[in-house]
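Undergrad: The sequence and its predicted three-dimensional model are supplied below.
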Amino acid sequence: MTDAVTPGKTAGIPTAEDEVVQLCSELIRIDTSNTGDPDTVTGEREAAEYVAAKLAEVGLEYETVESGAPRRDNVFTRLKGANPDRPALLVHGHLDVVPAEPSEWSVHPFSGAVQDGYVWGRGAVDMKDMVAMTLAVLRRFAREGYVPPRDIVFAFLADEEAGGEYGGRWLVRNRPDLFEGCTEAVGEVGGFSLTLDEDRRVYLVETAEKGIAWMRLRARGRPGHGSFLHDDNAVTKVAEAVARLGNHTFPLVLTGTVQQFLDRMSELTGLEFPQDDLDGAVRKLGPLGRIVGATLRDTANPTMLKAGYKANVIPSSAEAVVDCRVLPGREKAFLREVDELLGPDVTREWVTDLPPVETSFEGDLVEAMTAALLAEDPGAHAVPYMLSGGTDAKHFVELGMRCYGFAPLRLPPDLDFASLFHGIDERVPVDALTFGTRVLDRFLRTC
């Protein structure tokens, strides 16, 4: 791309894409591993201080907020827009990452290495890439004194990887003033490309996500000696309930977002998605099929078991944890099915319960996303989709915001992007970072 059409190119002022790779690499080097355990969590303070310093460096005012626990820091800055009568836009990203085991990686997960055309490390795609792109564009705006069309609130947040109890959820419930006037929000896990052919790419924009319900199951029984006949075994009760739940296939449900995705993909590819073999048809989408397939029905996957303290002692209680993901509109029906499967001997309680999210793929904001993509990639087709996981959007809907996932990346056709989230050798292409920064710059100038 020539300087003449680079967004915001001004003589003597670095563009956002000039510094985004360095910002991403430096953010990755800050270990913000979130174990979910308050006793072992690293905390986001160092990363928040890094962000704050980068904002201060270009003269931006900011506020740092500790969200309910020591070192769980968040950074906010608001750019005043040209039209104060318009509602504000929230752009959010999280500073924490899931843990990584260095011995399993080709490079150290907190090295931020830039090699082979990629930036490597934990958080490269989830989501220090988007944090770096946002920070780069924000710094560019500040350097040139750019005034966006409306107020934009930029939030760099803690604790997303453990549900936001010490991040987004705490902030929404304790500091809603930080989001004053925001009616729309843009965050992670959307805007990335899927190559159809040499001239066409689909860019998936997240407009919906399944609910997260981490559920603890518990059974009680009569303790005793392991050598005796025993007909009231807590371990057996939990194991049988977990097996029933884990082997159960919930009914196929086509939400509005998924139907819209399938219709658009059918138009673009010629593939058909018949309901009598929808699972098989979706698998034809390749790696993307794993994401889409998980949004066709509710899921309940057992992930943890806990019981006993000695091989020859039958314990009085046993527990299991199940990771449940629930489609919009399915909450009550899902719980009815779960309770039928568990039976009378097993109780359940929520460890985490975050709602499904869904909004429409229409309006000025969607048009701005589409236009920004097309300006940088004439072969772009923006398509809505549902995320099988969850983001901080679940908290912002409590304040009435319409939430989208739009962290734009033009990816190599052969990159299995979905496998990099929480995966070994997580990495983001350098070209994708600079592309995404240009798109984000254009988008925020027209939002």
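TA: Happy to help now that I have it.

Undergrad: all contacts plus neighbour counts: C-alpha atoms, from now on.
TA: Fine.

Undergrad: which ones are touching the closest residue in space to Ala16 that isn't next to it in sequence?
TA: Nearest residue to Ala16 in three dimensions, chain neighbours excluded: Ala136, at 4.7 Å (C-alpha to C-alpha, 6 or more residues apart in numbering). Listed by C-alpha atoms under 8 Å, 6 or more residues apart in numbering, the contact partners of Ala136 are 16-17, 19-20, 23, 437.

Undergrad: what's in contact with stretch 426-438?
TA: 6-7, 16-18, 20-21, 109, 117-125, 129, 133-134, 136-137, 376, 407-411, 420.

Undergrad: What subset of those is buried?
TA: 6-7, 16-17, 20-21, 109, 118-125, 129, 133-134, 136-137, 376, 407-411, 420 (16 or more other C-alpha atoms under 10 Å).

Undergrad: Sitting in strands, which of those do you find?
TA: Counted as lying in strands by DSSP state E, out of the buried ones among the contacts of stretch 426-438, are 118-120.

Undergrad: Is it possible to get TSV of the residues you listed that adds distance to Ala320?
TA: Shown next, in TSV, are those (distance: C-alpha to C-alpha, whole Å):
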residue	distance to Ala320
Tyr118	39
Val119	38
Trp120	35
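
Undergrad: And the residues you listed, which is closest to Glu267?
TA: Closest approach to Glu267 among those (C-alpha to C-alpha): Tyr118, at 32.9 Å.

Undergrad: also this one, for the comparison:
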Amino acid sequence: MKSAIFAVSLFAVTAPAPAQKPATDQAPRPDQRAFRELFRELVETDTSVATGSCTLAAEKIAGHLKQAGFADDQITLFKDDKFPLDGGIVAVLPGSVAAAKPMLLLGHLDVVNARREDWTRDPFKFIEEDGYFYGRGTSDMKVLVAIWVDTLIRFKQQGYRPKRTIKLALTCGEESGARMNGVQWLAENRTALIAAAFALNEGGGGDTDGKGKLVTQTMQVGEKSNRNFEIQATNPGGHSSIPVDDNAIYELGDALARVRAYKFPVRFNDTTRAFFRQAGAARTDDLGRAMVRLAADPGDKAAEAIVVRDRSYNSMLRTTCVATLIEGGHAANALPQRAKANVNCRIAPGEDADTTRAALERAIGDAGMTVTLTGRLRPVAVTPPLSPMIVKPAERLVARYFPGVPLIPTMSTGATDATYLAPIGIPTYGVPGPWGDPDGNGAHGLNERHAVRSAYVGRDFLFDLVKAYADE
């Protein structure tokens, strides 16, 4: 954007301040200090699958909600007894209008594993430094978890009674579902507990230009499906002293080279077409112009060649498949009898595992190679409607908090727990509000961080957004 972009101040809701300013020398308000302490406690409660406990985090959250005035029958702690560390919590703030269907706030408590020896700072210590909060989960997604819990506490403290019931489900397994997934468990075992007209989740948010300037706000409306395929070559093998060209490792290598070279076709849906059209129009460079042209004509190869230079945009355009694991051979002095690789595919809406496997088989072009669907299967992602009931309140608040910043629908190229809600009739949207940097802020990587200003402004924005939906 050419003009300066402004947001609501960290410290006075009525006083605008530059959104690109990362920090302030003013002390936080008392309510912000309480939020910061909740955020700190969540980050310092290790919820990684390797060394932590979601159950402990859920129990701490239950304590805060009870202290705020939630009754015992408004709080449900749950877990599968086979996985005692993977528990979660559902809380309910009753509405005043019986005909108004509930809304659901969704979040995952678990975080990606983090090793202290790899990090500059202790990953499970909450550290504020140079305008950022550091620690595992600060961006993915304990900032949003803290905001959801804080919002319900504030509602309770203010005596606010929404028209529609507000439900909160915080679960384990989104990052570490090898043991269990809490949303899946609730959908299969406690459907009525989380039943809602719609859900708000991670996946949206603001984007900066990498220099602190807020460029866009996005609302996630849909996501890709996640599927893994095992590609395998087999061979009788033999002694390594008499090699032959018919070698399972070589055959697998040739197959993977063809997978790398294959590009799935561009596939737009309503969300991605709107994203490329609007996000492109917000830019003033060749990339922006190419995004607009491609949204208008998916067959424009010249525009596509420019857009795919950005790997995130390339992933939004199409199904993508990439080799992630490889295994082969059985002895150092023997020809391999078997070689296999895992290929992880992120499948665009409108395609599925069968169409993707068929495309991989055509690309490999070798009947001797097997392509087999493997791993944990999430439900196929269903893109929710671009409902005015969802979009309009968000647009109004983005215009109020971030004048001049467009709200754009986007499709996640990853996968969230929203996939488990669609089969039980709950369309799920990733909220705008808190923002991140182009480098991903270390989420799933080293030295994860979240901007201090983003956490505070995003907290106030989402408080107002939840209230807008609750009174709709």
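TA: The structure has been received and is ready for your questions. All of these numbers come straight from a predicted model, not from anything done at the bench.

Undergrad: And the TM-score between them?
TA: With the length set by TM-score structural alignment, normalised by the length of structure 1, the two chains reach a TM-score of 0.88; 427 aligned residues with a C-alpha RMSD of 2.6 Å.

Undergrad: what would the contacts of Ala136 of structure 1 look like in JSON lines with distance to Asp279 of structure 1?
TA: Listed next are those as JSON lines, based on distance: C-alpha to C-alpha, whole Å:
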{"residue": "Ala16", "distance to Asp279 of structure 1": "42"}
{"residue": "Glu17", "distance to Asp279 of structure 1": "40"}
{"residue": "Glu19", "distance to Asp279 of structure 1": "43"}
{"residue": "Val20", "distance to Asp279 of structure 1": "39"}
{"residue": "Leu23", "distance to Asp279 of structure 1": "40"}
{"residue": "Thr437", "distance to Asp279 of structure 1": "35"}
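
Undergrad: Which two among those are spaced furthest apart?
TA: Among the contacts of Ala136 of structure 1, Leu23 and Thr437 lie farthest apart (C-alpha to C-alpha), at 11.8 Å.

Undergrad: what does Leu254 of structure 1 align to in structure 2?
TA: Superposed on structure 2 with TM-score structural alignment, Leu254 of structure 1 falls opposite Phe268.

Undergrad: again but with Ser360 of structure 1, I slipped
TA: In structure 2, Ser360 of structure 1 lands on Pro385 (TM-score structural alignment).

Undergrad: ditto for Gly226 of structure 1
TA: So Gly226 of structure 1 corresponds to Ser240, using TM-score structural alignment.

Undergrad: any idea how far the residue lying closest to that match once chain neighbours are set aside lies from Leu144 of structure 2?
TA: Nearest non-adjacent residue to Ser240 of structure 2, counting by C-alpha to C-alpha, 6+ apart: Ala334, 4.6 Å away. Distance from Ala334 of structure 2 to Leu144 of structure 2, counting by C-alpha to C-alpha, to the nearest Å: 53 Å.

Undergrad: Neighbour count: the two, which is higher?
TA: Leu144 (27 against 15; other C-alpha atoms under 10 Å).

Undergrad: Surely the more buried one touches Gly107?
TA: Yes. The pair formed by Leu144 of structure 2 and Gly107 meets the contact definition of C-alpha atoms under 8 Å, at 7.3 Å.

Undergrad: Would you mind grabbing the residues shared as contacts by the two?
TA: Joint contacts of Leu144 of structure 2 and Gly107 (C-alpha under 8 Å, 6+ apart) are Glu202.

Undergrad: Spatially nearest residue to Met130 of structure 1, not counting backbone neighbours?
TA: Closest to Met130 of structure 1 by C-alpha to C-alpha, 6+ apart is Ala407, at 5.8 Å.

Undergrad: Would you mind listing the residues in contact with the counterpart of the residue nearest to Ser240 of structure 2 in structure 1?
TA: Aligned counterpart of Ala334 of structure 2 in structure 1: Val313 (TM-score structural alignment). Contacts for Val313 of structure 1 (C-alpha under 8 Å, 6+ apart) come out as 223-226.

Undergrad: Leu193 of structure 2 is in what secondary structure piece?
TA: According to DSSP states H and E, Leu193 of structure 2 maps onto helix 191-194.

Undergrad: what does that helix correspond to over in structure 1?
TA: Going by TM-score structural alignment: helix 191-194 of structure 2 matches residues 176-179.

Undergrad: try stretch 453-460 of structure 2
TA: Using TM-score structural alignment, stretch 453-460 of structure 2 pairs with 431-438 in structure 1.

Undergrad: Give me the buried stretch members for the matching stretch, please.
TA: Those would be 431-438, for stretch 431-438 of structure 1 by 16+ other C-alpha under 10 Å.

Undergrad: same deal with stretch 56-73 of structure 1?
TA: 60, 62, 64-67, 71-73.

Undergrad: do stretch 43-50 of structure 1 as well
TA: 43-48, 50.
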